[in-house]
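**Q** what's the 3D shape of this:
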Amino acid sequence: MTEPNGGPAVWQGGTVWLTGLPSAGKTTLARGLAERLKAEGHRVQVLDGDEVRAALSAELGFSKEDRDTNVRRVGYVAALLAVHGVTVLVPVIAPYAVSRAAVRDLHAAQGVPCLEVHVATALETCADRDVKGLYARQAAGDLRGLTGVDDPYEAPVDPDLRIHTEDHTVEESIRHLRALLTARGLS
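**A** The predicted structure is shown next:
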């Protein structure tokens, strides 16, 4: 790709933060969108919440303070990549509005966009999916502090996009995400 003046195109980097309950479909959508963007020739990185937590925040627990610290660390890495023209897809629960706002503020200070996507899936659907067995463990009494069950989840009030996964296929949801990126000048 080249610019009108014949020079190489400069990709506009940015972050797409996919927030929602456990098993809402955040990672599925992020990985699907990443495949599509890579096929189109874009620079893209998925910062999966579980993988990044294990690498950067393994010492943290799941208190409100620890969750906030983890989200801010992930947001910092996302902003670093975005500044360098990478489209960063971040499927991380990020249950607290204040933490998500801090990530957006960090991106704004760096001059890169940060879009918030609420993967809005009903708790019952998430529990039925139970990709990691968390809901079953919580029901059995083996897990406490499950976001949306016995720990709070503050759903975004005004996200850039809200995807109701019960109403759309994965491919339809990815098309909505791709349209958001186009509308906002990313990728």
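**Q** alpha carbons only for contacts and neighbour counts from here, please
**A** Noted.
**Q** check which helices and strands the lengthiest helix in the chain is in contact with.
**A** As assigned by DSSP state H, the longest helix anywhere in the chain is helix 64-83. Other helices and strands packing on helix 64-83, by 3 or more Cα pairs under 8 Å, 6 or more residues apart in numbering; DSSP states H and E, are strand 14-19, helix 49-56, strand 87-91, helix 97-110.
**Q** mind putting those in TSV, distance to Thr169 and mean neighbour count included?
**A** Below are those laid out as TSV (distance: least, Cα to Cα, whole Å; neighbours: other Cα atoms under 10 Å):
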stretch	distance to Thr169	mean neighbour count
strand 14-19	16	28
helix 49-56	23	15
strand 87-91	18	27
helix 97-110	26	17
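**Q** another sequence for comparison is provided below:
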Amino acid sequence: MLKDVKCRCTCAGATVWVTGRSPADRRAAAYAMAERLAAEGRRVQVLDRFDGSGARTERTGVTAEVLARNGIVAIVPCATAGAVTVRARHEASGTRYVEMSVTGKDAPQESAAMVKALLIGGVDHQP
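**A** Presented below is the predicted three-dimensional model:
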């Protein structure tokens, strides 16, 4: 057990599942969010190296959930395939889950601002 209070995570983690039109838009939104959140001192990890197939989506969802339970904001830019399973697993474990859809030209920055507001307010957003 850690005895040094400075080593303990005091912020709430979450999984941010980013969906949208193209992989490039999703990645842009994910990294914009990560940059904003990291600038405010949050621990952030972008998980963007998977193809969205069933087993990989589940593994990525489990990885994101574990990170989130340990105080890290795990951002996953991916297609909507598999999101239902990932969302259900997060709900069952009581882990915060935010699902964002990137749709417009300014969506990466708008999505980053929205996720920041959701995380600070402690509100979960699900479609």
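**Q** out of the helices and strands packed on helix 64-83 of structure 1, nearest to Arg73 of structure 1?
**A** Closest to Arg73 of structure 1 of the helices and strands packed on helix 64-83 of structure 1 is helix 49-56 (Cα to Cα; 7.6 Å).
**Q** the inter-axis angle of the closest one versus helix 64-83?
**A** 90 degrees (axes from the mean of the first three to the mean of the last three Cα atoms, to 10 degrees).
**Q** the helices and strands packed on helix 64-83 of structure 1 into CSV, with extra columns for distance to Leu161 of structure 1?
**A** Converted to CSV, the helices and strands packed on helix 64-83 of structure 1 look like this (distance: least, Cα to Cα, whole Å):
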stretch, distance to Leu161 of structure 1
strand 14-19, 9
helix 49-56, 20
strand 87-91, 14
helix 97-110, 15
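**Q** list the contacts of the longest helix of structure 1.
**A** Residues from elsewhere that reach helix 64-83 of structure 1, judged by Cα atoms under 8 Å, 6 or more residues apart in numbering: 12-15, 47, 52-53, 56-57, 60-61, 87-88, 90, 92, 94, 96, 99-100, 102-103, 106-107, 110-112.
**Q** let's see 7 Å
**A** The contact list for helix 64-83 of structure 1, computed with Cα atoms under 7 Å, 6 or more residues apart in numbering, reads 13-15, 53, 57, 60, 88, 94, 99, 103, 107, 110, 112.
**Q** re the thing from before, so for Leu177 of structure 1, which of the helices and strands packed on helix 64-83 of structure 1 sits nearest?
**A** Distance to Leu177 of structure 1, taken as Cα to Cα, is lowest for strand 14-19 among the helices and strands packed on helix 64-83 of structure 1, at 9.0 Å.
**Q** mind telling me what element Leu186 of structure 1 is part of?
**A** Taking DSSP states H and E as the definition, one finds Leu186 of structure 1 inside no helix or strand.
**Q** do you know how far the closest residue to it other than its chain neighbours is from Val117 of structure 1?
**A** Of all residues not flanking Leu186 of structure 1 in the chain, Gln12 sits nearest, at 5.7 Å (Cα to Cα, 6 or more residues apart in numbering). Here the criterion is Cα to Cα, to the nearest Å. By it, Gln12 of structure 1 lies 19 Å from Val117 of structure 1.
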